[in-house]
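Asks: Predicted coordinates and the sequence they were generated for:
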Amino acid sequence: MTFLPPLAELRQRIAAGALTHEALIEQVLDGASAPEAAHVFTRLYPEAARAAARHADAMQAAGVPLPPLAGLPVSVKDLYDVAGETTLAGSVVCEGEAPAARDAAAVARLRRQGAAIVGKTNMTEFAFSGVGINPHRGTPRNPADAQVARIPGGSSSGAAVSVALGLAVGALGSDTGGSIRIPAALCGLVGFKNTQRRTPRDGAFELARSLDTVCAMARTVEDCLAMDSAIADAPLAVRRRDGVAGLRLAVPRALMFDGAEPAVGRAVERALARLSAAGALVVELPLNELAEIARINAPGGFSPVEAAAVHRHRIAVRRGDFDPRVAARIDLGMAVSAADYIAMQDRRRDWIARTEAALQGFDALVCPTVPITAPAIDDLKASDDAFFKANGLLLRNTFAINFLDGCAFSLPCQAPGELPVGLMLASVAGDDARLASAALAVEAALA
């Protein structure tokens, strides 16, 4: 993988005259056409990106302080409106629909920060899986393995690969059941799923309104926070800790560690041991509430039910143009009654209250982001059974935090030479600043 340097280092290089914003954008645009970047972008914006870079260079030359993202390459998931374009959301179904009248709120805020948006990135059709396979537009290959073509994770597949290949310093994605954290974990990145209400969803193509979150991934926690500050239009008030000593970390063994691959188990246990040795208080917590999620989220589940509301007219007239694996899940939602849907909402509210109470006194819940490493693309393309088994495992841990309406980071915790493994730190709704403080300290301890 060929990550760009972190934002702070890029800023230092530019300030020292060793690099210009425009030269960096040209490097990125060249890389976007390389074979390893196949299927990463669905559209490029070369002239707009160059213009943003030139403007940042002019401001730099004039001695004007620049926002963190000014003139630097950023990618945007093909889920967000860009004025004058039809938002396709990884589909062919939406081709021919009306173009967006204005940029999505998050895109507009990135532009106001001076970010050089280099392109829109590929994704799972309608953001409806954690795998990242797209039968219409191809599947970007996970850069972590040069020998085996592995999935990047989804649904923000192209977003993750754009950062992993050094084609963006940060990627605007989304997270309904793990769509930021899953590809971040499988591609060796940091993903931050903020509390849903922190960032506006205006102009973001809807999957499940109860769960959809506008958020981003990058190479480091600090860079994720820069992206988050831009799209939330307000920085988090993060307290910088001097190490992890005294952090109270809850480790729920039940469910979240079930079925973990040996490589994932080793990496996570190694990380927990390092944190404990550095002074963190690692406490095993039963958190039996996690075992209730499948029952509460039945029948159908929030994502299928709410996606059915979004797509019922499209699927009635263009069913043959849908990815069959996406259509099958929308069908599940069609069969759920309004009474059952309301009962699901009531049960979820009660569950959130009980789970928040169980997590009081902890700085973060800690577990594997996903219990497996990235499977081979061909294996999942060839078999519905393999696809849905992998999809269920990929989404299981991350979805629990969406169901909680919480916030979470995925941090890479694998050793050099190993396939990427994510360590998830999570907390309750509105706890983003405290969680970010913990994530910065944990990242430093694991470096």
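Replies: Great, that's in hand.
Asks: contacts, neighbours, all on C-alpha from now
Replies: Fine.
Asks: Please give me every residue in contact with the residue nearest the centre of the chain.
Replies: Geometric centre of the chain, nearest residue: Ile180, 1.0 Å, by Cα atoms, centre = their mean. Residues near Ile180 by Cα atoms under 8 Å, 6 or more residues apart in numbering: Gly154, Ser155, Ser156, Gly173, Ser174, Gly191, Phe192, Lys193, Cys215, Ala216, Met217.
Asks: do Ala260 as well
Replies: If you count contacts by Cα under 8 Å, 6+ apart, Ala260 has them with Pro371, Ile372.
Asks: what's the spacing between it and Arg434?
Replies: 28 Å (Cα to Cα, to the nearest Å).
Asks: quick check, nearest of the contacts of Ile180 to Arg329?
Replies: Nearest to Arg329 among those: Ser155, at 14.7 Å, using Cα to Cα.
Asks: residues in contact with that closest one?
Replies: With Cα under 8 Å, 6+ apart, Ser155 has these contacts: Met123, Thr124, Glu125, Ala127, Phe128, Ser129, Gly130, Val131, Gly132, Ser179, Ile180, Pro183.
Asks: also this one, for the comparison:
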Amino acid sequence: MTRSSTERLEEAFERATQRDHVFTRLYPEAARDAAAAADARRRAGISLGPLDGAIVSIKDLFDVAGEVTLAGSQALRGSPPADTDAAVLRRLRRAGAVVIGRTNMVEFAFSGLGLNPHTGTPGNAVDPALIPGGSSSGAGVSVALGSSEIAIGSDTGGSVRIPAALNGVVGFKPTARRVPLDGAYPLSPSLDSIGPLARTVAECASADAVMAGAEPQPLEPCQVAGLRIGVPRGLLFGDTEPVVTEAFERSLETLSRAGAHVVALAIDDLLEAMSAALPGASIAAIEAAAVHVSLLHAAAGDYDPRVRSRILRGAEIPAAAYLRTMQRRVELIAAMDRRLASVDAFACPATATTAPAIAPLLADEDAYHAANMLMLRNTAVGNLFDLCSITLPMAGTPRPAGFMLTARSGQDERLLSIAAACEGLFRR
């Protein structure tokens, strides 16, 4: 017999107390009321959909009515409380989700490693001495440890997919315009997207549909036989840890045996063109500088210095250079869309490495920045080129690693169907 929402919630609360720094706030009273209501509906034969009674956590950058949204920082402590819930939170509540709490994150969502000097760093679910991945650090750990069934994060350069990959769960980045950003503290409005982390593709698909305002439908895995999976060997495969490479190649072989056509896909020229278009700082840094213009100096001492230094680099870029970059990005997005028309999706490792140790990154600024750039390298392609993307756990690795599938803009439901089929094969 399926356990009640109340029973599952109490287990989640117990697990939430067993690991520090995963949550920044829990909602025991409201969550228990929501779980009891979901159980009552179930007994009455009423359902609000697949999320009714699901235990859901939200990243610390989403507005909750009556609370100050801190986005993992101390710099916003004096801000007024939010008037209303974030748009996605309203939709989740209407779908019957039981919101257990806010999960920890990198300050202002600006790193792929998951470290936070203000709120503490939630260690990796497999080994707390390893990074959790960021910026949705607590989200990945909470799903992996079972203190939430679905976690809602944001993804500007990989911040859903990186912690999902490093903690051994599924993470989905939708096409950027699919889910409303209202009430989510911005990092880079041009690149930000909101996506779920969960143990299965089906759970991610249900959460994505609810947040997108669509009617959740049962997820039907597609036929693997005949799928064309592109593999862009080149820039996205350099400096890859051998265990990640080996697991990725095994995963490709699994798909080939099932009848998928694994084909070469050349995109290095487009990646190089996008890199050349950047004017000395990332798009995220430039847009973050605009978001933080009044805080950068007024609350300078409240920032993580590693985050503030990256935002300050963005503040140095002239408006004309930024505008030229964004125009070139439009051209390159169109070029990538044409290139991907020949495949159903392309595959690469979500991250080049498994989770590195926390201590050396805290001790060495150069090591921190090098690890951060490598961690973001593969996932950022989906954001820069306005694509949808998902990472699945790979089998047979000593530490978790992700198999990432990426598809054309707007092909979200098709990508989820492909991912569900791959998930079934990988688990067998």
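Replies: Perfect, thanks for sending it. Please read these numbers as outputs of a predicted model, since none were measured by experiment.
Asks: overall similarity of the pair, as a TM-score.
Replies: Once the chains are laid over each other, their TM-score by TM-score structural alignment, normalised by the length of the second structure reads 0.97; 426 aligned residues with a Cα RMSD of 1.3 Å.
Asks: Could you list which of the contacts of Ile180 of the first structure belong to strands?
Replies: Among the contacts of Ile180 of the first structure, the members found in strands (DSSP state E) are Gly173, Ser174, Gly191, Phe192, Lys193, Cys215, Ala216, Met217.
Asks: Generate JSON lines for those residues, with distance to Glu269 of the first structure as supplementary columns.
Replies: Output for those, formatted as JSON lines (distance: Cα to Cα, whole Å):
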{"residue": "Gly173", "distance to Glu269 of the first structure": "29"}
{"residue": "Ser174", "distance to Glu269 of the first structure": "29"}
{"residue": "Gly191", "distance to Glu269 of the first structure": "20"}
{"residue": "Phe192", "distance to Glu269 of the first structure": "22"}
{"residue": "Lys193", "distance to Glu269 of the first structure": "23"}
{"residue": "Cys215", "distance to Glu269 of the first structure": "28"}
{"residue": "Ala216", "distance to Glu269 of the first structure": "27"}
{"residue": "Met217", "distance to Glu269 of the first structure": "24"}
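Asks: Of those residues, which is the most crowded?
Replies: Counting neighbours by other Cα atoms under 10 Å, Gly191 leads those with 36 neighbours.
Asks: counterpart of it in the second structure?
Replies: Mapped onto the second structure by TM-score structural alignment, Gly191 of the first structure lines up with Gly171.
Asks: surely its match meets Arg161?
Replies: Yes. Between Gly171 of the second structure and Arg161 there is a contact under Cα atoms under 8 Å: 4.9 Å.
Asks: For the aligned residue in the second structure for Ala230 of the first structure, which residues are in contact?
Replies: Matched across to the second structure, Ala230 of the first structure falls on Val210, judged by TM-score structural alignment. Taking Cα under 8 Å, 6+ apart, we find Val210 of the second structure in contact with Arg91, Leu92, Ala95, Pro216.
Asks: Out of these, which are shared with the first structure?
Replies: Contacts conserved in the first structure for these, counting by both residues aligned by TM-score structural alignment, their matches' Cα atoms under 8 Å: Arg91, Leu92, Ala95.
Asks: May I see the ChimeraX selection of the buried members of the residues you listed?
Replies: Buried residues among these (16 or more other Cα atoms under 10 Å), as a ChimeraX selection:
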select :91,92,95
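Asks: In stretch 94-103 of the second structure, which residues are buried?
Replies: Ala95, Gly96, Ala97, Val98, Val99, Ile100, Gly101, Arg102, Thr103.
Asks: Does Val263 of the second structure lie in a helix or a strand, and which?
Replies: Per DSSP states H and E, Val263 of the second structure falls inside strand 261-264.
Asks: got the contact list for the helix or strand following that strand?
Replies: The helix or strand immediately downstream of strand 261-264 of the second structure is helix 268-277, counting by DSSP H and E. Applying Cα under 8 Å, 6+ apart, the external contacts of helix 268-277 of the second structure come out as Pro232, Gly234, Leu235, Arg324, Thr325, Arg328, Arg329, Leu332, Ala335, Met336, Val381.
Asks: what kind of secondary structure is the match of Ala230 of the first structure in?
Replies: At Val210 of the second structure, secondary structure determined by DSSP: H, G, I helix; E, B strand; the rest coil is helix.
Asks: Neighbours of the nearest residue to Tyr303 of the second structure once chain neighbours are set aside, how many?
Replies: Leaving aside its chain neighbours, Tyr303 of the second structure sits nearest to Ala75 (6.4 Å; criterion: Cα to Cα, 6 or more residues apart in numbering). Using other Cα under 10 Å, Ala75 of the second structure has 20 neighbouring residues.
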